[in-house]
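K.L.:
turn this into a model:
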Amino acid sequence: MKISLTQKYNVPGPRYTSYPTVPYWNETAFTVGEWKTSFQKAFAESNSKNGISLYIHLPFCESMCTFCGCNKRITKNHSVEEKYIQALLKEWSLYCKQLPEKPFIKEIHLGGGTPTFFSTNNLEHLINGIFSFANKAENHEFSFEGHPNNTTYEQLKKLYDLGFRRVSFGVQDYSEKVQKAINRIQPFHNVAKVTFWAKEIGYKSIGHDIIFGLPFQTLDDVVDTVEKTNSLKPDRLAFYSYAHVPWIKGNGQRGFNDENLPKDAEKRQLYEIGKQLLSTNGYNEIGMDHFALSSDSLFHAAHNKKMHRNFMGYSASKTQLMIGLGVSSISDSWYGFAQNTKNLEDYYQLLEWDQLPVVKGHILTDEDLIIRKHILNLTCELETSWSKDSLYFKELPQVLMDLKEIENDQLIVIEEDKIKITEAGRPFVRNICMAFDLHLKRKSPETNLFSMTV
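P.N.:
I've put the predicted structure just below:
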C-alpha cells in the first residue's frame, strides 16, 4: 500500500522560530555576562541603522484555552496588572542602563497570554514608560494580540494613538463544538465587532489567527471559518497547524483525547481546502502558514525578499536586536539567545535584586550562524544558496545527500549552488529545514520534544 507524502513526512520536528532550537541550546556554557556582551555588540551594530525590537509578554488570561502552548497565568484578579507593568519597566530600565545611548525602537509586539487583559490606562502607562527610556524609529511597526471577547474600542483607540498600526485577533475556529473542546467560546459577532472597530480607527494591518487540526474539527468547520473570515477581509492571516504537545504543557492540552484530533491526510485536507478558499478570495501564501492581501506590508516584504522570522513570527522588517521583556520572554541578538524565567514569582524576585531575569540561553557558534541563515532563507524565501563561501559548511554534501529523497518526491529542486522549494514542497518546509539542522542530526531527541511537522 502506497503511503501519501503527508504520512511519509509527518514526523515530530521543530517550528524553527530560532536556530539552534531551544532544546539544543548550550545552557551549561551560557552566562548572563556573555549575553550582555552579545546584546551590546548587536546594539552597537544596529541601533542607529535600523533600531531594535521589543517583544513584551503579558501572561495573564481569565480562562484556560486548551489548544494554547503559551506561558500564561490564569486569573480573574485584575489587581495583578500594576505590579507586572512596574516589573516590565524595571526590566527595561536594567537593559537601558547597559546601553551607551537611547535605543530607537523599530518594532514592538505585545504578546501573551492576553494583552487585552490589561486596562487601557495600564497599557498606556506601559508604552509611555518604555519611551521614557527610548525613541521611536522612523517607519516603526507596533503590533499587539487582541482577544475578541475582551478587546474594547478604548484599548484599540489608545494603542493607535500610541503608534500601533497592527493588531491580530485569535479566531481559531467558529464551530461551537470545536470551541467547547478548546475552551474558547467566541462568537463570530465578537470578532466582527473588533475587526470593524480596528478598521474604523485606521489600523493598517488587521490579522486573524486560524488553526487547523483542532479536536472535532471537520472540513465543513474549516470552510465555514474561512468563509466567515473572508467576509471580514483581514489584511493578513496565520493559518497554522495545531501543535499538540501535552507532554510539555501538562493539563493545558488535555481537554480532549488524541482520537478526537484529525490525522494525516484528513488533517492536510483541512489546510488545502482552506488555502484554496483563501487564494480564491485574494490571499497570497507567504512563507509557512501565512497569507496576506497584496496590499499588506508582509506581502511586499516577501515579494522583495525582505521578510524576517523570529520568536515574534514573520515580520515585514528586520532588526538585529530583539529584547524580550516579561516572564518567559526570549531575546535575540543574532549572536545569542536569552530566555527569562518562566516562573512569575522568580521573575519578580530577580528584578527586586536588580538582576536581569535571564535564566538560560545560547551563544551561537560560527557554524550555528551559517545554518541559521540557511534556515531563515528556507522559511522566509523558500530557497537558499551557498554560492558565497561564507554560507558553505563542511557537512553540506551530506545534507544534500539526505535531501535526495525529498528531491525525488519533487518537493525541492537542487541546483549547483542552490535549493528551491517547489509549490508541492510548501507543506514540508520544516522537514527540509531539518536536513540542515546539525544539532538535531548529531543528537536525536530521546523523548517527545516537538509537535508534528505537517
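
K.L.:
can we go C-alpha only for contacts and neighbour counts from here?
P.N.:
Noted.

K.L.:
residues contacting residue 80?
P.N.:
Shown in contact with residue 80 (CA atoms under 8 Å, 6 or more residues apart in numbering): no residues.

K.L.:
next, the structure of the following sequence, for comparison with the previous one:
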Amino acid sequence: MNTSLIQKYNIPGPRYTSYPTVPFWDEAKFSKEKWLKTFKASFEESNSEQGISLYIHLPFCESLCTFCACHKHITKRHSMEDIYIETVLKEWHLYVELMSSKPIIKEIHLGGGTPTFFSSDNLSKLINGLLEPSELHNDYEFSFEGHPNNTTKEHLQTLYNLGFTRVSFGIQDYDETVQKAIHRIQSFEQVQKVTEWSRSIGYTSISHDLIFGLPFQNIETMTESINKTKRLRPDRISFYSYAHVPWVKGVGQRGFNEDDLPKGDEKRALYETGKQLLTGLGYEEIGMDHFALKTDHLYTAIINKTLHRNFMGYTANTTQLMIGLGMSAISDSWYGFAQNVKTVKEYEAIVTSKEIPIFRGHILTDEDLVIRQHILNIMCHLGTSWSDESLKFSKLNTVLEALKEAEKDGLILVDKNALKVYEEAKPFIRNICMGFDLRLHESRPETQVFSMTI
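P.N.:
Coordinates of the predicted model:
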C-alpha cells in the first residue's frame, strides 16, 4: 500500500458502529421519555417481521487485560452473579411491559466483560428468563463471547442446548511476550481445546479475535499467531487494530510503555501481512476488520447485500431495534440511542427501583437518519447512492467537496448520484465515512477523541 497515503490518512477517527458517534450525541435534547417513544415506534414497525436483537452486557472479569477499552468490573467474587442476572431480567421485564405484543427475538449476543465468568446455571437462568415472555424468530441466531481460559465444556453445551450456534473467542496474540504485556496469558493448547469442543458440540460458526498493533508485536510474531490460527481454521476472524485510547480508559491501557507499541508503517505492515496470510488461507475480507470463510453466514450476507453493522460490529442479521441490557449497555431504536449507567452498583439500584437505567442518549434528527444510512451503506457495501430523493440532504455538495481529495487519491469514484469505494481502499473506509460525518465537522474537537484510523 502507498506509504504516503497511509501517512496522510492516519488520523483520529470513529469506527462507526453508530451515527452519530457517542462523543457527538446531543445529550441536552435527550430525555428518557423521548427515547421510549422511539423505542415503542420502532417495536411497532419491526417486531412482527424482523424481530428484535438483544445485547446483554455481562461486565465481570477476574483480571484486567491492559489492551481492553470495554466497560468492565474486575472481581473474583462470583457471589455477584446471582443479583446481576436477576437485575438484567428485571430490566428486560420493564421493557416487555412497554410492548404492545410478544417480542419476537431474532438475535441474542452475550458480551462483556467475560460472559463465561458466569456459571452455566446462571447463564441458563438468564436465557430462559429472556425467552419466557417472548417468541423466537424463524431465523434466530444466538452468540456469545468466550474467554478460552474459563470457557468450560459445560458452558458450551449449556448454551448450545439453549439455541446458541455462534461463539467468539478472544485470542489477541499467541506470543508470550505480547501476552504478558497485555496481561492476557492463554496457551494455544487451551484455545485448541475450546475450539474443538465447540465443533464437536455442534457450533456452526466459531470466531477468533486477533489484534494487530499490540506492544512488542512484529512481523514474525504476527505470522506465527496466524499460522497457529490456520491449524484451528475458525469460521470467522476479527482482525482488529489495537485502539490505544488511554485518555478514555486511563491506567487500564498503560500497562506498557508507549515506545513498545508498533506505529505508523510498522503497524500497517502488521495488517498487510495478516491480511495477505488470511486471504491466502481462503478467508474473504468483510467490510472492515472482519474475515470469513465462504461457508460462513457473514460471507453470505456480503453476497446477498444483507450485511448490517451496529454496536456489536458486523452481523448477518438486520434488525431495526436492538435493546441493550446490563450495566453500560447501549440500545438502538434506529431513531435514537440510549446508554445505561456505567457502574454495577448504580445499575442494580435503579432497576430495583423499577426504572429503566438510562443516563444519556441521542434522538436522531431527519438529517442524522439520512447520514446514518449513507455511512451504513459505505461500511457494509463499499458505496452509497443518493438517486432516491429520500437520501439527499442539504449539505450533500459540501460532503462531496470534502471527499474530492479522496477521489483524487484514487480511494473512491463519485458520479452524479453515487459513490463507490475501491476494493483496495478498504483500509481507508473510516476516513471516507468521516467525509459524511457532519457532526464531526461541526464539532471539530480540540483534543483527541478517537483512535487512529489506520
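
K.L.:
give me the three-state assignment for residue 78 of the first structure.
P.N.:
On the three-state scheme (DSSP: H, G, I helix; E, B strand; the rest coil), residue 78 of the first structure is labelled coil.

K.L.:
how about it, what does it touch?
P.N.:
117, 118.

K.L.:
and for residue 210 of the first structure?
P.N.:
So residue 210 of the first structure contacts 170, 171, 172, 173, 237, 238, 239, 240 (CA under 8 Å, 6+ apart).

K.L.:
with residue 76 of the first structure instead?
P.N.:
Counting by CA under 8 Å, 6+ apart, residue 76 of the first structure has contacts 61, 62, 63.

K.L.:
ok, how many other residues are close to residue 121 of the second structure?
P.N.:
12 (other CA atoms under 10 Å).

K.L.:
residue 211 of the second structure against residue 243, yeah?
P.N.:
No - applying CA atoms under 8 Å, one finds residue 211 of the second structure not in contact with residue 243, separated by 9.4 Å.

K.L.:
between the two, who's got more neighbours?
P.N.:
residue 211 (22 against 19).

K.L.:
so that one: helix, strand or coil?
P.N.:
strand.

K.L.:
so who does it touch?
P.N.:
172, 173, 238, 239, 240, 241, 242.

K.L.:
show me what secondary structure element comes after the lengthiest strand in the first structure.
P.N.:
With secondary structure taken from DSSP state E, the first structure has its longest strand at strand 135-146. Later in the chain than strand 135-146 of the first structure, the nearest helix or strand by DSSP states H and E is helix 153-161.

K.L.:
packing partners for the helix or strand just after that next one?
P.N.:
Using DSSP H and E, the next helix or strand after helix 153-161 of the first structure towards the C-terminus is strand 164-172. Secondary-structure packing of strand 164-172 of the first structure (3 or more CA pairs under 8 Å, 6 or more residues apart in numbering; DSSP states H and E): strand 135-146, helix 188-201, strand 205-212.

K.L.:
ok, back up a step: could you list which of the contacts of residue 211 of the second structure belong to strands?
P.N.:
172, 238, 239, 240, 241.

K.L.:
dump the contacts of residue 76 of the first structure to a markdown table, plus distance to residue 366 of the first structure and neighbour count.
P.N.:
Below are the contacts of residue 76 of the first structure laid out as a markdown table (distance: CA to CA, whole Å; neighbours: other CA atoms under 10 Å):
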| residue | distance to residue 366 of the first structure | neighbour count |
| --- | --- | --- |
| 61 | 40 | 22 |
| 62 | 44 | 16 |
| 63 | 44 | 14 |
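
K.L.:
for the most centrally placed residue in the first structure, what are its contacts?
P.N.:
In the first structure, the residue lying closest to the centroid (CA atoms, centre = their mean) is residue 313, at 3.1 Å. Listed by CA under 8 Å, 6+ apart, the contact partners of residue 313 of the first structure are residue 17.
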